[in-house]
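>>> Give me the fold of what follows.
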Amino acid sequence: MEPTALAYLGAGLGAGLVALGAGLGIGRLAGPAMEGSARQPEAAGDIRTSMIIAAALIEGVALFGLVICVLLAIK
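Below you'll find the model as predicted:
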């Protein structure tokens, strides 16, 4: 295989893994947060705020991963 084909393959696999990891991370975050909100409705605001901050951090890491994959494909 050509080096560019390997770079495209690596970038595609990397982008897929980043998207999968971000989806799993947010899913593992949101499930317990919803359960906690259902068990203690008075704490729902604090739980929601923490969940949104953590989800934003996960998405930020995923975005960096995707940028790295795109940079691999460009070279």
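
>>> drop to CA atoms for contacts and neighbour counts, all remaining ones
Fine.

>>> and the longest helix for the chain?
helix 3-39 (DSSP state H).

>>> Summarise which helices and strands that helix is packed against.
For helix 3-39, the packing partners by 3 or more CA pairs under 8 Å, 6 or more residues apart in numbering; DSSP states H and E come out as helix 44-74.

>>> Show me how far the helix it packs on is from its chain's centre.
5 Å (CA atoms, centre = their mean, to the nearest Å).

>>> That helix packs against which elements?
Checking 3+ CA pairs under 8 Å, 6+ apart, helix 44-74 ends up next to helix 3-39.

>>> Against Pro32, how distant is Lys64?
Residue 64: Phe, not Lys. Going from Phe64 to Pro32 by CA to CA, to the nearest Å gives 26 Å.

>>> Now show me the structure for the sequence below, then we'll compare the two:
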Amino acid sequence: MEAEAAKYIGAGLATLGMIGSAIGVGNIFANFLNGALRNPSAAGSQVGNLFVGAALAEALGILAFVLGILILNS
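Sure thing, here's the model as predicted:
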């Protein structure tokens, strides 16, 4: 396999990491809304956990994007 083809395969795999991150953030918010609608009195205490989880999932997506760019430019 040529080095140029390996770069594109690596960047494509990094794109899968970004897609996985987007799915993860969607699941976080969907499950929060599901739980908040079932027990509205407990929703206020879980907002901090919601944003921490979303931030960590987004950070992984950004990391995958940066690694994809680094792979293509190496």
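
>>> what's near enough to touch Leu50 of structure 2?
Leu50 of structure 2 makes contact with Ile28, Phe29, Phe32, according to CA atoms under 8 Å, 6 or more residues apart in numbering.

>>> now, among the residues you listed, which is nearest to Gly17 of structure 2?
Proximity of the contacts of Leu50 of structure 2 to Gly17 of structure 2 (CA to CA) peaks at Ile28, which lies at 16.4 Å.

>>> Alignment lookup: that closest one to structure 1.
Alignment note: Ile28 of structure 2 maps to Leu29 in structure 1; criterion TM-score structural alignment.

>>> Find the nearest non-adjacent residue to that match, please.
Spatial nearest neighbour of Leu29 of structure 1, excluding adjacent residues (CA to CA, 6 or more residues apart in numbering): Met51 at 6.8 Å.

>>> do Ala42 of structure 2 as well
Ala36 (7.0 Å).

>>> Would you check that Val25 of structure 2 makes contact with Val52?
No: the pair Val25 of structure 2 / Val52 is not scored as a contact, 10.9 Å apart, by CA atoms under 8 Å.

>>> quick one: which of these two has more around it?
Set Val25 of structure 2 next to Val52 and count neighbours by other CA atoms under 10 Å: Val25 wins out with 19 against 11.
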